[in-house]
Every structure is written in C-alpha cells, then in structure tokens.
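Undergrad: here is a sequence together with a model predicted from it:
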Amino acid sequence: MAFTRATGKHRAPSRLTRCGAKAVGIATLATTGVIGSLASPALAADTETPAPGETGLSQVIAIEGDLADRIDAQADAQQHQADVAAQAEAKAKAEAEKKADAKRKAEAKARAAAKARAAARVEEARESEVRAARSAERARLGTFQLPVAGSYVSTGYKSSGSLWSSGSHSGIDFHAVSGSSVVAVGAGTVVEAGWGGAYGNNIVLRMTDGTYTQYGHLSSIGVSVGQSVGQGQRIGLSGSTGNSTGPHLHFEARTTPSYGSDMDPVAYLRAHGVTV
C-alpha cells in the first residue's frame, strides 16, 4: 500500500507530534489486528516480541509523564512565589497600618497636650486678671491708718451703759488728750462738718469704697463739706464736746452717713490693713 503527501506548503510536525502520532498509529493497528493480518505467518513466527520497556509507546508515555512533572513543579514554584509575595504584601500592609495607627495616636497625644497647655495658659491668664483686679481694688481702697497716731481703743464697740441713748456704744473711743491731731483714716470726701448733737463737733467722710467714717467730740474742725481729703490728712483736733465725760475721739464706721447704720469699727479698720 502506497501513501502520497498532499501538495502545498506545510510545516513539518514536531518531533513530539510525530512520536505521538506514531504511537497512536501503532496502538490503533495493534488493536484492530491490522499488523497481525499484514504480516506473514513466518515473519510473525520469526520476530520476537519486544519487551514492554522497549516499545515507542512506552517512551512517549515516559516523556509525557516527565513533562507533566516539570509543569507541575513549575506551577508549584509559581504558586510558592505568589504565596510569598502575598505574605510579603500582607506583612507590608500590616506594618503600614501599624505605623499609621502609631502616627494617629501620636497626633492625638500631641493635640491633647496642646489643648492642656492652652487651657493652662487660659487659667493662668484668668488668675493673673483676678490678682490684678484685687491689686487694683486694694489700691482703690487704699491702706488705712489710725485716726490718732499711737492711740488705742479705750471703749469698745457695743459697750452698754446709760451714757448712750441707744443703750450701747455705736462706735469705739480712741484715747486722746485734748488738742491731739485727728486725721482721715483713708482718702474720702467730707459730707458733714459741724455740730452733731451728742457727738459735739463732728466730721463724716465718704470713703472711696463707698463706706463712711465719723469723728466726734472734736475741739475744732479743720475741713468743710465737699472737700476731698487724703489718707493721714489732719481734719480736726480731739476734744470733749457734746455728750462726753472727757477728752477722746469717738470713731464710727457706717454704711450710710446717718446714725444707726454703724458697723464694727475694729473689724472695718483691720479689713483695711490697720492693726487695732
């Protein structure tokens, strides 16, 4: 039997293809019995059957198995590389997230610290304003002094007795011989200067803090109503005019210029820095 190749340009089949085709052809012929029918009985009897390892079919199977193993190995290597790359990417992502979280925490801590510093500055400024206001108030009120230098209290506040129409002393008495200088305990304005009945010659000053001070039983008056006086300025001389049993200075602290609005003179003077 003769076979002819078709004409035309054709690429020669590869070795693997040729081997594969040959193996398939041999297997087919062997299966269908064509080889057995074509061979003569004598030839068939004289020809030895080759060992299984020596057939072309076995060689092809071995080549294909080796190729499959190499493909599997290459696939495993590629998968391993992909796994390593994925692990590296996941690790890098975790590190980046860790750094971002640390950065966020550091920024939050810095903001909290800045806020605390700002609050501290605000509180410090507020305290400074309070101190300045207190200092200004003290400057406005001024530091008082005794109305008679070097004197002392001879009769206390609210002392009881028939000498006072209300039954108690509305002020305090400072020891003073007749003619001693009487000064304003602090800066103020004269609102009364003249005869005051039981107080004899008396002076009432409106102090810069809105309170009032009164000086009684004077032998002489040295100021007039409406006049401004400073702390320590002499306003009169001590005496024993009015309802008095002897020379002294009657001193009162009041909330108004009128009798009956008196408050504790000792506490008043001490609140203004005077040692009594």
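TA: Good, I have the coordinates. Because the structure is a prediction, the values reported are computed rather than measured.
Undergrad: going forward, measure contacts and count neighbours with C-alpha atoms only.
TA: Fine.
Undergrad: scan the protein for its longest strand.
TA: In the chain, ranked by residue count with DSSP state E as the criterion, the top strand is strand 212-221.
Undergrad: need the next SSE after that strand, C-terminal direction.
TA: Following strand 212-221 in sequence order, the next helix or strand is strand 228-229 (DSSP states H and E).
Undergrad: give me the contact list for that following strand.
TA: Ala184, Ala187, Gly188, Thr189, Val190 (Cα atoms under 8 Å, 6 or more residues apart in numbering).
Undergrad: structure two is appended below for comparative analysis:
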Amino acid sequence: MAFTRPTGRHRRPAVRASRAGAKVAGIAALTTGSVVGTLAAPAQAANHEGPDTGLTRVIGFDSVAQEIATQASLVHSAAEQDAAEAEAAARASKEAAKAEREAERKKEAKERAARAAERKRLNTFVLPIPGSYVSTGYHASSSLWSSGSHTGIDFHAASGTSVHAVGAGTVVKVDWGGAYGNEVVLRMHDGTYTQYGHLTAATVAVGQTVTAGQQIAISGATGNVTGPHLHFEARTSPEYGSDMDPLAYLRGHGIDI
C-alpha cells in the first residue's frame, strides 16, 4: 500500500531549515573568532614572553639594523674628526718646522754678518794722525837717537792733536818711556805691537780694548824731542829693540801712505 504525504504545510522542513541556519551561524562565529584571534596575537606577543613569531623577528631585525647604522655613523664621524685633527696637527708641525728653518736661517745670517763685521773690525787700519804725513822716516840717521838711527817714523802733529789706534788691539802699556816721553803700547789682534810716543797724555788704560780709529792719546812734545810730533813704531814685542818697518807694516794693512 502506498503512502502519500498530505498536501499543505508541514513542520519537518522548518526543522531542517533551523538546523541549517544554526550550522551557518556556527561556522560564521568560528571564522570570526579565528580572524580576531589571529589579529590579536601580535599585540599579545608584544606584551608578554611567548613563542617567537615572524613579525617579532622582523621588528627585532629593524631595531638592530637601526643601531648598526647609528654606530656606523658615529664611527664615520669619529674617523672624520680624527682625520681632521691629524691634518691640522700635520699642518701645524709643517708650519713649526718652516718657522724653525726660517729662524735658523736668520740666526745663521746674523752670525755671518757678525763674523763679517768682526773681520772688518780686525782688518781695518787707519793712520794714527788722520790727514798727516811722515816728517822723519824709518832708520833715518841722527845723533839724537841712542841707537844711531830712527826706530820708527814721525808724523807731523801739533800739540793737542788726537792720536788714534791704527787698528784693533788691547792696551798693554801706558807709562813714561824715557826718551819716548809719555807712551802707549798696543798689542794688535795679529800678535804684533804698535807704539805711540811723545804724548801729552793718554786717554786709555792698560787692559782696555780699542778699535781702529779710536782715540788713545793726545800728541805733544814729551821726552827727547825738538818739537811736537807723534813717534810711531811697529814691533814684534812690546819692548824697545823689536821694531820693524812701520811704513811696510801700515801698507801691508791697506794704508796708502
């Protein structure tokens, strides 16, 4: 016998529909929860220790990279500063060396000039009476001299005339010289001696150094004389009897006489 379903509305389909709706709603709820949980996971991982995730690793790598970049920048800046300081130090050292060389050059030039001036001072000779002339020559014969001949030369000079050192030397004698009257004897820089006689007075003292042309006495007529004049001798020692040709001596030192 066959069964037939009565026509009209029946409850069973509604039940099925309810079950289907519930199933759909459950799936939706499950899906939504999964999505929310997934999105919330990074925030939770940031607030507490938990299993490492790809996102936290990326964040960590970015921080390390930034730190490395900062350190590299600092190192680069320090290197640039060191290079600048080294360059400044090298420049300062170079300038100091240049200044030292210049100072040394000036010092050497000054020393050369001083040596040249000293050579000039030592090698400069003048007449004992500027503008005068020889009135009696060397080795002239006369009974006026105990040796029988003139041991020097006489320069014409009135009493009170300034007498000058013929060159640079040291005063070794200021005294009465017997027939020479008042005399001054100088030891010259080359080891020879010059003598100046018949003086009114000396203007230097023993031990004093003199230069060419410096006044050492005042001419006169003391000692064995017939009139005022200057007696001049060139000697190998400060004593009488060591005389040499005074004209040759003066000419040998550049004096045109």
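TA: Okay, I see it. Every value quoted in this text rests on a predicted model; they were computed, and no experiment measured them.
Undergrad: quick revisit: which part of the second structure matches the longest strand of the first structure?
TA: Here strand 212-221 of the first structure aligns to the second structure at residues 193-202, judged by TM-score structural alignment.
Undergrad: the matching stretch vs the first structure, average distance?
TA: In the superposition with the first structure, the average deviation recorded for stretch 193-202 of the second structure is 0.3 Å (mean Cα distance after the TM-score superposition for the first structure).
Undergrad: need the helices for the stretch 1-150 of the first structure, in chain order.
TA: 15-32, 34-38, 41-46, 56-141 (DSSP state H, counting those that start in this stretch).
Undergrad: same thing with the stretch 101-250 of the second structure?
TA: Under DSSP H, counting those that start in this stretch, the stretch 101-250 of the second structure gives helices at 246-252.
Undergrad: sorry, back to before: could you dump the helices of the stretch 1-150 of the first structure to TSV with distance to Gly200 of the first structure and mean neighbour count?
TA: Formatted as TSV, the helices of the stretch 1-150 of the first structure follow (distance: least, Cα to Cα, whole Å; neighbours: other Cα atoms under 10 Å):
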stretch	distance to Gly200 of the first structure	mean neighbour count
helix 15-32	146	14
helix 34-38	164	12
helix 41-46	171	10
helix 56-141	29	12
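Undergrad: reformat those as TSV; add distance to Gln231 of the first structure.
TA: Converted to TSV, these look like this (distance: least, Cα to Cα, whole Å):
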stretch	distance to Gln231 of the first structure
helix 15-32	127
helix 34-38	147
helix 41-46	153
helix 56-141	11
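Undergrad: among these, which comes closest to Thr155 of the first structure?
TA: helix 56-141 (26.7 Å; Cα to Cα).
Undergrad: show me what the closest one is packed up against.
TA: helix 15-32 (3 or more Cα pairs under 8 Å, 6 or more residues apart in numbering; DSSP states H and E).
Undergrad: which part of the second structure lines up with the helix it packs on?
TA: Counting by TM-score structural alignment, helix 15-32 of the first structure corresponds to no residue in the second structure.
Undergrad: got the angle between that helix and helix 56-141?
TA: Angle, helix 15-32 of the first structure to helix 56-141, by axes from the mean of the first three to the mean of the last three Cα atoms, to 10 degrees: 130 degrees.
Undergrad: who does helix 15-32 of the first structure touch, helix- and strand-wise?
TA: Using 3+ Cα pairs under 8 Å, 6+ apart, helix 15-32 of the first structure sits against helix 56-141.
Undergrad: map Val134 of the second structure across to the first structure for me.
TA: Match for Val134 of the second structure (TM-score structural alignment): Val153.
Undergrad: how many neighbours does that match have?
TA: Neighbourhood size, Val153 of the first structure [other Cα atoms under 10 Å]: 17.
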